[in-house]
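Q: Would you be able to build a 3D model of this:
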Amino acid sequence: MRVIVIGAGEVGSSIAAGLADSHEVIVVDVDGDRVEELTYSIDVLAIQGDGTTMSTLEEAGVEDADIFIASTDNDETNIVSCSAAKIASDPFTVARVKRPSLLDTWNRSNQGFGVDFMVCTDLLSAQAIVTIVGLPAARDADPFAGGAIQMAEFEIPVDSPVTGQTVAEADRFDSLTFVGILRNDEVEIARGETTLMEGDYVVVIGSPESVQGFGTELSPEATPSSAEEIVIVGGSEIGYQVARLLEERGLEPRLIEEDHARARDLAERLPKTVVMESDATDLEFLSREHIDEADVVIAALTHDEANLLISLLAKQLGTSRAVAVVEHADYVDIFESVGVDVAINPREITAEEITRFTHEGRAENISLIHNDRAEVLEVEIDDESILAGRALSESMADLPEEVVVGAITRDGECIIPRGDTRVEVGDHVVVFARVDVVDAAAAAL
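A: Modelled structure (predicted):
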């Protein structure tokens, strides 16, 4: 498959790196230094040029492209690039935008602008945060099969009830499958005899209720359920979207915004959110507002340093969990190593969403696990799948050992797979695979 990526920033470089081993990838960027750096670091063809111009697109071979991805930090550049690509040829076009208003316009225009799929960074980030907020102890979570199945990655905390138990002993939920263990930067397939250890990252797949139940068992403190327990710091677009999505779930968060005009605007647009105008680094204010009693503090300011400071202040005061937006991907591990419970990188989330369009096979949804060490894929089974019409105990022998079927949906119902489970055409199967066998698994499924 020939893939053209416009933009060699964090999103574009991440997409290109993930595709370079199995696809022909061409990356275009106006910055010569970025182009040179990419040329020496990834096996792709990097071209210096303006992705909105026909001459550059023709140099990149747009007439032979299967997928065209516009992922610069400028919304208008991405939309114009996709439009130009459609004029020159007919690749599947993907545009990254930050502003949800552009996504709304695109949806209302019946997929206009020459864009086949639009990814909104701020909205995706807010959705990821809200999903994490609803799962105690989770560091990553994604829905599959229209919400009937959920994947979640949990860290085994200190003194967890499951520490020292085997997977078989910890698996006390009817609709849950343990699929992977991430330990010392290595991915292990979860077996019944695998012992869970403090500090492990465990990946589970199952019904939302069972995933929620397991998360609660790992971290017995209650899941946020009232307005006083969720605090958002920063009225950025991500902060606003998080509050709006929480309101849709019936929650009533508090939001702290220092700018008077922005705070007033947010108060008018968020009827169920208590908007407070203040400097969130003011310890006296934080103490007065009982931040120590919050189940979750979400740092959604526009600067990484400020989000780190707010998160650490909240944890110092006694907040149960701190979730921070981190604009620079290199800082994610640093944030989580110094005490931030979950660091959300918008560019990483965007790259993950775009990546699912580039897989061979029929993957309908994809989630990248723990810095791309593994993937969870959703596939609709057709007549050509090696799973179709066969019991899992028989068909799994034709897949790599590093692949686990986590859940199946049939007519909207979640089925937890067992050896004698027979997969039917039309079923949606959610599988966990180590990254080095993902392409082989996707092609076989």
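
Q: When you work out contacts or count neighbours from here on, use the C-alpha atoms and nothing else.
A: OK.

Q: how far does stretch 354-368 stretch from start to finish?
A: Taking Cα to Cα, to the nearest Å, the first and last residues of stretch 354-368 lie 11 Å apart.

Q: from the chain's centre, how far out does it sit?
A: Centroid separation for stretch 354-368 versus its chain: 13 Å, with Cα atoms, centre = their mean, to the nearest Å.

Q: One more: stretch 331-345?
A: Worked out by Cα atoms, centre = their mean, stretch 331-345 lies 15 Å from the chain centre.

Q: ok, residues contacting that stretch?
A: By Cα atoms under 8 Å, 6 or more residues apart in numbering, the residues outside stretch 331-345 that reach it are 125, 128-129, 139, 308, 311-312, 315, 321-329.

Q: What's the end-to-end length of it?
A: 9 Å.

Q: May I see the buried residues of it?
A: Across stretch 331-345, burial judged by 16 or more other Cα atoms under 10 Å covers 331-332, 335-336, 340-345.

Q: Now flag whichever of those is closest to residue 84.
A: Of all those, residue 84 sits closest to residue 345, with 29.4 Å by Cα to Cα.

Q: State the distance from that closest one to residue 304.
A: For residue 345 relative to residue 304 (Cα to Cα), the value is 10 Å.

Q: Quick check: neighbours shared by the two?
A: Common neighbours of residue 345 and residue 304 (Cα under 8 Å, 6+ apart) are 325-328.

Q: Would you mind listing which of those are buried?
A: Buried among those by 16+ other Cα under 10 Å: 325-327.

Q: next up, for comparison:
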Amino acid sequence: MRILIIGAGKVGSSVAGNLVSESNDITIVDTNKAKIAEIQSNYDLQGIVGDATSPSVLADAGAVDADMIIAVTANDETNLAVTLIAEQLFNVPSRIARVRNDELREYPALLSTSGFRATSVIWPEEAITNYIVQLITYPEALQVIEFSDGDVVLMSVKIVSSSKMCGRPVSALQDELPRVKVQIVSIYRQKYRLDDIDGKTVLEAGDEIFFLTTKACAHAVVKTFRVKTRRSDRVMIVGGGSLGLQLAKALDQVETVSGDAYNVKIIESDLSRCQFLSQNLSSSVLVLHGDMTDESLFVDEGIANTDLFVAVSNDDEDNIMSCLLAKKLGAHRAITLINRTDYIDLVEGTSIDIAFSPTEATLSDLLRHIRQGDVLSAHTLRRGGAEVMEIVAHGSAKNSKVIGRTVDKIAMPQGTAIGCILRTVSGVQEVFMANEVPEVLDGDQVIVFMGNKRQISEVEKLFAPSVGFF
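A: Model prediction:
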């Protein structure tokens, strides 16, 4: 597939890195010559220096033959202008724009195929907010991804030494939870993925486990790896920018596991921004004016009783320092947003529980629109090192390599694994974990785990029916 990427920033370069390894023909455009040179030194792709709102620049980049254009610059106006030009002048079939101005949500026609001609719009703050809210809902998880409108979840947790499953084989999980549908799809030990997991694989303290289960049973499964979970009812947010505002709004609109309202506080150093936050948040959210590394402010506002501390300012150093301070003063759990990926590696091993890149959350949303075939969703894991995909199986036993076969008889590429199958029967969705050895039928939604993003194209080809099905 010929893909044209506009913007060689963090998101653009991450998208290029993910797609170039999948045998796509990638061209990336940016006004910054140094960024283009850097990305060309890292990946085998074409780079064009120029303003993508210029038709001649898009023409030089090959827009006339492009199957897809992805506009992910830091400027909403540029992104939307690009999608309009791509459709009007070059008839590019798929046009994706990243948009950060939340006000534009009120004018859907403006962004649609009747306005700026975008076929898909990515809202980065929404993607990041959803990412954090899931971590709040499941407080012991490192990553949470929902499938099929939330009926099935993929979670990752680290095993603690005192848990029920530590030192026991994978097969013992069914003994602990005989009535629960659960499937371990991957295990990472000391940063390396274990190959050929089976029922005899023994789990060790510190292992990072990726498992699929139903939403209703998720908390029960987590308890077998983590002993005791603590609710995240009391949340303190530092950084009252667009992301902090959206997160506070999201928590104000949902209930805790016990059905109570979240106790939310948000700290912002700019007084005028505090006034804006107060006007745009309900009275149940407490807006505080102060420095995000002010120890006395943290103590006065009950940091020792805070279940979750979340740092989402635009300054990586402030985010890291505020989280370290919060943990020192007694906050149970700390999550920080970090833009520089090399900082994330530095944070590992500190008291900060989770450090994540906004690019990773946005990338998962983008990949959902980019993947070929009947891909319902696609998500990056472990900072792009792995991926999980929800794909629809089509065809028959005659023209498909998966239809009519049980999961243990499907020749999956090395390093990939089917986690579960979702099937709608008489309007009711049924879930079949891979350990139940279900047969794949036409129309099934199959969740596939891939330990290497280079395997994505192989999985897509495996699930594609042979020519003649249509």
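
Q: follow-up on the earlier one: format the shared contacts of residue 345 and residue 304 of the first structure as CSV; extra columns: secondary structure and distance to residue 196 of the first structure.
A: Shown next, in CSV, are these (DSSP: H, G, I helix; E, B strand; the rest coil; distance: Cα to Cα, whole Å):
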residue, secondary structure, distance to residue 196 of the first structure
325, strand, 29
326, coil, 29
327, coil, 32
328, coil, 32
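
Q: residues in contact with the aligned partner of residue 291 of the first structure in the second structure?
A: Counting by TM-score structural alignment, residue 291 of the first structure lines up with residue 303 in the second structure. Applying Cα under 8 Å, 6+ apart to residue 303 of the second structure gives the contacts 326, 329-331.

Q: okay, the buried ones among the shared contacts of residue 345 and residue 304 of the first structure in JSON lines with distance to residue 115 of the first structure next?
A: Shown next, in JSON lines, are those (distance: Cα to Cα, whole Å):
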{"residue": "325", "distance to residue 115 of the first structure": "28"}
{"residue": "326", "distance to residue 115 of the first structure": "28"}
{"residue": "327", "distance to residue 115 of the first structure": "25"}
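
Q: which among these gets closest to residue 67 of the first structure?
A: residue 327 (26.3 Å).

Q: With residue 434 of the first structure as the reference, measure out to that closest one.
A: Applying Cα to Cα to residue 327 of the first structure and residue 434 of the first structure gives a distance of 27 Å.

Q: same thing with residue 160 of the first structure?
A: 26 Å.

Q: Over to residue 38 of the first structure?
A: Taking Cα to Cα as the criterion, residue 38 of the first structure is separated from residue 434 of the first structure by 25 Å.

Q: more crowded one of those two?
A: A count of neighbours by other Cα atoms under 10 Å puts residue 434 above the other of residue 38 of the first structure and residue 434, at 24 against 21.

Q: In the second structure, what sits opposite that one in the alignment?
A: Checking TM-score structural alignment: residue 434 of the first structure goes with residue 451.

Q: Touching, that match and residue 415? I think so.
A: Yes: with contact defined as Cα atoms under 8 Å, residue 451 of the second structure reaches residue 415; the gap is 5.7 Å.

Q: Wait, residue 93 of the first structure touches residue 81, no?
A: No: the pair residue 93 of the first structure / residue 81 is not scored as a contact, 9.2 Å apart, by Cα under 8 Å.

Q: quick one: which of these two has more around it?
A: Per other Cα under 10 Å, whichever of residue 93 of the first structure and residue 81 has more neighbours is residue 81, with 29 against 23.

Q: which residues sit in contact with the more buried one?
A: Counting by Cα under 8 Å, 6+ apart, residue 81 of the first structure has contacts 6, 51-53, 70.

Q: go with 7 Å
A: 51-52, 70 (Cα atoms under 7 Å, 6 or more residues apart in numbering).

Q: Mind telling me what element it is part of?
A: Element membership for residue 81 of the first structure, per DSSP states H and E: helix 75-88.

Q: just how off-centre is the next helix or strand after that helix within its chain?
A: Counting by DSSP H and E, the element after helix 75-88 of the first structure in chain order, helix or strand, is strand 92-97. Centre-to-centre, strand 92-97 of the first structure and its host chain are 17 Å apart (Cα atoms, centre = their mean).

Q: go on, stretch 236-248 of the second structure?
A: For stretch 236-248 of the second structure, the distance to the chain centre is 19 Å (Cα atoms, centre = their mean).

Q: List the buried residues for it?
A: In stretch 236-248 of the second structure, counting by 16+ other Cα under 10 Å, buried: 236-248.

Q: Over to stretch 357-376 of the first structure?
A: Residues 357-360, 362-370, 374-376 are the ones in stretch 357-376 of the first structure that count as buried (16+ other Cα under 10 Å).

Q: Please enumerate the strands of the stretch 101-250 of the second structure.
A: For the stretch 101-250 of the second structure, strands defined by DSSP state E, counting those that start in this stretch occupy the ranges 120-122, 143-147, 152-158, 182-189, 192-193, 208-214, 234-238.

Q: any chance of those strands in CSV, with distance to residue 286 of the second structure too?
A: Formatted as CSV, the strands of the stretch 101-250 of the second structure follow (distance: least, Cα to Cα, whole Å):
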stretch, distance to residue 286 of the second structure
strand 120-122, 30
strand 143-147, 27
strand 152-158, 31
strand 182-189, 39
strand 192-193, 43
strand 208-214, 35
strand 234-238, 9
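
Q: The ones you listed: which one's closest to residue 276 of the second structure?
A: Taking Cα to Cα, strand 234-238 is the member of the strands of the stretch 101-250 of the second structure nearest to residue 276 of the second structure, at 15.3 Å.

Q: contact partners of the closest one?
A: With Cα under 7 Å, 6+ apart, strand 234-238 of the second structure has contacts from 244, 262-268, 292, 306-313.
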